[in-house]
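K.L.:
No letters, just coordinates:
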């Protein structure tokens, strides 16, 4: 549940600090207040996914605070903390729209479980947006789309960075659609073409330019005239070919292979890469002047694991898409959804789409945890481990367990909630084992 913002309202300083520490250990982003008035001030300045408040507060009561928060943001999930003797207040809170309540004293795990459920409900209730195939609900993606829309008004080159499968070409197509250059969108994968053919494919060739050139042919630059040329995986372009692309970017001029005639083309360049071009420039693998020509405007798409709010709406989108394709009604159980939300998706949106596609094909109307784990290793992190047979068995078992915990934490970006789900144990057990092994 990393990136979820929680507002904690508790007048007892010791209790407030203990609860803040507990929630932050679980990956929540926490702001705290000692009174209802202070909580309202914080809430007006920044929205929160969930609020945890004590009923008994100095000045404004927890119930009054609940009412005012619901007026400001009806969809916010609120958990009320109450003494056992004041359960009536908890019942009132539920009637007023609180998500749930806990009575003092309570086990930390009880509160954490309620908060996780509240955040899942918050996730599922968020509206999705769609632009040129990009489906999202997160603020970070909304900001990215707004920035891309602004860039679309210019003809300056745009460099889009991001991991494989994150949606770089979809973003490029969005920029093209929003721009004045709404004619052709021509895409070329710089890593897929053999280097001896790249120049001919990009700039075209004349009849007889090489063996097999039986007629003249336009290149991709000419095909994109008046539109957009999308150079995907630009970081894979061989160093010896980079000057030819640079000349075209500088002058807007080129020559077909086998010709001395200078030609001009008016195209908008958008490039994309999953490589660190600045590092490649430093290592002498990418021309510095070409890098600066391509990166007049830059956009970076975050990996899916860093925008978990988008995962539920993407799941729903792909579920609808493939259910319609195969004329099937498919639902995902809460247990399966928890597992899907806990996964880190190294292959990003492309991996998630592929996963949902397979699930729809394999399911008989319902996707549950058993179906997920039957064909995907989502629950047990793979660990390469060769046991030392000179050691006693208990010691070897401890080493394997430690290695699995470390791998699960790594895959879950060190968010304990997600790591515990991947290991199939509860968080209390994981905390104990981390302390035991000093992880």
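P.N.:
That came in fine, so what should we check first? Just so it is clear, the model here is predicted, and its values are computed rather than measured. Numbers count the residues shown, from 1 in each chain.
K.L.:
contacts, neighbours, all on C-alpha from now
P.N.:
Will do.
K.L.:
Show residues contacting stretch 407-425.
P.N.:
1-2, 25-27, 339, 342-344, 378-383, 404-405, 426-427, 430 (CA atoms under 8 Å, 6 or more residues apart in numbering).
K.L.:
Likewise for stretch 328-341?
P.N.:
Residues contacting stretch 328-341 (CA under 8 Å, 6+ apart): 308, 311-312, 319, 323, 360, 363-369, 372, 378-379, 421-422.
K.L.:
Swap in 7 Å and give it another go.
P.N.:
311, 323, 360, 365-369, 421 (CA atoms under 7 Å, 6 or more residues apart in numbering).
K.L.:
Let me see the ranges of the helices in the stretch 1-150 of the chain.
P.N.:
Secondary structure of the stretch 1-150 of the chain (DSSP state H, counting those that start in this stretch): helices at 13-25, 36-45, 62-72, 87-95, 108-125, 139-151.
K.L.:
and the shortest one, how far out from the chain's middle?
P.N.:
So that's helix 87-95. 37 Å (CA atoms, centre = their mean, to the nearest Å).
K.L.:
Give me the angle between it and helix 62-72.
P.N.:
If you take axes from the mean of the first three to the mean of the last three CA atoms, to 10 degrees, helix 87-95 sits at 0 degrees to helix 62-72.
K.L.:
ranges for the helices of the stretch 201-350 of the chain?
P.N.:
Using DSSP H, counting those that start in this stretch, helices in the stretch 201-350 of the chain cover 220-223, 242-251, 277-282, 288-294, 310-325, 334-342, 348-362.
K.L.:
Highest mean neighbour count out of these?
P.N.:
Of all the helices of the stretch 201-350 of the chain, helix 220-223 carries the top mean neighbour count, a mean of 21, counting by mean count of other CA atoms under 10 Å.
K.L.:
Who are the packing partners of that one?
P.N.:
helix 195-203 (3 or more CA pairs under 7 Å, 6 or more residues apart in numbering; DSSP states H and E).
K.L.:
quick one: buried residues of the helix it packs on?
P.N.:
The neighbour-count check on helix 195-203 (16 or more other CA atoms under 10 Å) flags 198-203 as buried.
K.L.:
same check, this time on stretch 397-411
P.N.:
399-400, 402-409, 411.
K.L.:
Leaving out the residues flanking it, which one is nearest to residue 313?
P.N.:
residue 128 (5.9 Å; CA to CA, 6 or more residues apart in numbering).
K.L.:
another one to put next to it:
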């Protein structure tokens, strides 16, 4: 397992008792996975430590020699207002607690309390600090309007403004330990967004992808959490699950909307506690892993219908992006066409063909129900059939004819588009409307418009001239 620190910022424990510092360090690491911890026994050195380190949370004792905790709390509040200070005192006094809160303390705990309460308080402070830093990071990114690491998105071909804004958001939240939910129709490239988020995360571990669609509860648990020897018949050797494989990295859960309710419970517990039980084991394991989930389904609708747990839904959507379908970014079609023709030529060992000038315009009239994946398949099919220097449009026309136009239900096979019209147009009116629509979709290109309506270019030109009279 790769060694890393959690959280990204340090937690500073201040107390003149070395034994308590050792105890709280072990408790936070064992119970919360917190390993980024600094300790200080001399209250006079605290400000020096804060000035020289990125500290997000301070655990502060009140009764110390040389400098009291209350005096130190006041200085921290003034000089480091972003730092969350949790007072941990041996005195259970309401007046003292009220004074500390007025001085700017985030929380107040008594040393004799159960350690679980202190751990929960520290985790609340860590989460608050993470959210504030993420918000500040996102604001700075959006204000600048520029990507700091555009190379992370090199695999996503686009010039669309919505996509570039999506990149800025992913870049801003990439280092957050909280889950990222990526939604969008099938074929839009959700896995590419997950890969970019992992590359930007700075995590030393690897990206591990799991498609959870169709996994029953037992297979899901074994796939994610592994098993010990003898956990079930045939389990002759222990096996690490995908969670451990992704330790200190990113776990990408694709098709999360298909997860069964029992499996949702197991996933929720892991996200909340950061620990899991391999099948057949009663000893929990703890790992740090960033979860990115993706789905083409409407999780909000599934949650309302009782098919997806509300607590898991809101846990997963801490950060979320929607990848737009290709029909909402048609300007990307020429770029993607050129990219996929080159990719297909390389993989098939051919010279990259020259596409006809009308091809990109033709494809921009199609709504691509299969999105980018559909366009890629079209290009590979066309290049595999290519023989001459100029690429034939026939493969694309056949594909568009087979798939139809997914955005217009009225145009589905077997359904009359005039069935919902109150007054039927005359034959000449219908033909004129058809020609006008073909010219609109082709961007004024008569050759392409003629192909769309199945007539010759001279015949179309003749009709257009007659309409202008």
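P.N.:
In hand now; what should we look at? What you see is a predicted model; the values in this text were computed from it and never measured.
K.L.:
on that earlier part again, how far away is the residue nearest to residue 313 of structure 1 from residue 306 of structure 1?
P.N.:
17 Å (CA to CA, to the nearest Å).
K.L.:
neighbour count winner among these two?
P.N.:
Between residue 128 of structure 1 and residue 306, counted using other CA atoms under 10 Å, residue 128 has the larger neighbour count: 17 against 14.
K.L.:
can you pull the contacts of the more buried one?
P.N.:
Taking CA under 7 Å, 6+ apart as the test, what residue 128 of structure 1 contacts is 135-137, 313.
K.L.:
could you redo the last one with a cut-off of 10 Å?
P.N.:
Counting by CA atoms under 10 Å, 6 or more residues apart in numbering, residue 128 of structure 1 touches 135-138, 309-310, 312-314, 316-317.
K.L.:
next one: residue 134 of structure 1
P.N.:
Residue 134 of structure 1 neighbours (CA under 10 Å, 6+ apart): 141, 145, 166-171, 174, 314, 349.
K.L.:
nearest to residue 270 of structure 1, of the helices of the stretch 201-350 of structure 1?
P.N.:
Closest of the helices of the stretch 201-350 of structure 1 to residue 270 of structure 1 is helix 288-294, at 7.7 Å (criterion: CA to CA).
K.L.:
can you tell me the mean distance of that closest one from structure 2 after alignment?
P.N.:
Once fitted to structure 2, helix 288-294 of structure 1 is off its aligned match by 0.4 Å on average (mean CA distance after the TM-score superposition for structure 1).
K.L.:
against structure 2, where does that helix fall?
P.N.:
On structure 2, the counterpart of helix 288-294 of structure 1 by TM-score structural alignment is residues 310-316.
K.L.:
same question, stretch 231-240 of structure 1
P.N.:
Against structure 2, stretch 231-240 of structure 1 falls on residues 253-262 (TM-score structural alignment).
K.L.:
what residues are up against residue 219 of structure 2?
P.N.:
212, 225-226, 263.
K.L.:
Alignment lookup: it to structure 1.
P.N.:
Residue 219 of structure 2 maps onto residue 197 in structure 1, by TM-score structural alignment.
K.L.:
For its match, give its distance to residue 204 of structure 1.
P.N.:
10 Å.
K.L.:
likewise residue 342 of structure 1?
P.N.:
Residue 342 of structure 1 is 48 Å from residue 204 of structure 1, by CA to CA.
K.L.:
for residue 419 of structure 1, same thing?
P.N.:
52 Å.
K.L.:
Same drill for the two, tell me which one is more crowded.
P.N.:
Taking neighbours as other CA under 10 Å, residue 419 of structure 1 and residue 204 compare with residue 419 leading, 27 against 23.
K.L.:
Can you give the distance of the host helix or strand of the more buried one from its chain's centre?
P.N.:
Element membership for residue 419 of structure 1 (DSSP states H and E) is helix 416-423. Remark: helix 416-423 of structure 1 is offset 18 Å from the chain centroid, using CA atoms, centre = their mean.
K.L.:
How about stretch 288-297 of structure 1?
P.N.:
26 Å.
K.L.:
Check stretch 171-188 of structure 1 too.
P.N.:
Remark: stretch 171-188 of structure 1 is offset 24 Å from the chain centroid, using CA atoms, centre = their mean.
K.L.:
For that stretch, buried residues please.
P.N.:
171-177, 179, 181, 184-188.
K.L.:
First residue to last residue on it, what's the distance there?
P.N.:
Stretch 171-188 of structure 1: ends 15 Å apart by CA to CA.
K.L.:
one step back: and the helices of the stretch 201-350 of structure 1 as JSON lines, adding distance to residue 88 of structure 1?
P.N.:
Output for those, formatted as JSON lines (distance: least, CA to CA, whole Å):
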{"stretch": "helix 220-223", "distance to residue 88 of structure 1": "72"}
{"stretch": "helix 242-251", "distance to residue 88 of structure 1": "72"}
{"stretch": "helix 277-282", "distance to residue 88 of structure 1": "62"}
{"stretch": "helix 288-294", "distance to residue 88 of structure 1": "64"}
{"stretch": "helix 310-325", "distance to residue 88 of structure 1": "35"}
{"stretch": "helix 334-342", "distance to residue 88 of structure 1": "30"}
{"stretch": "helix 348-362", "distance to residue 88 of structure 1": "45"}
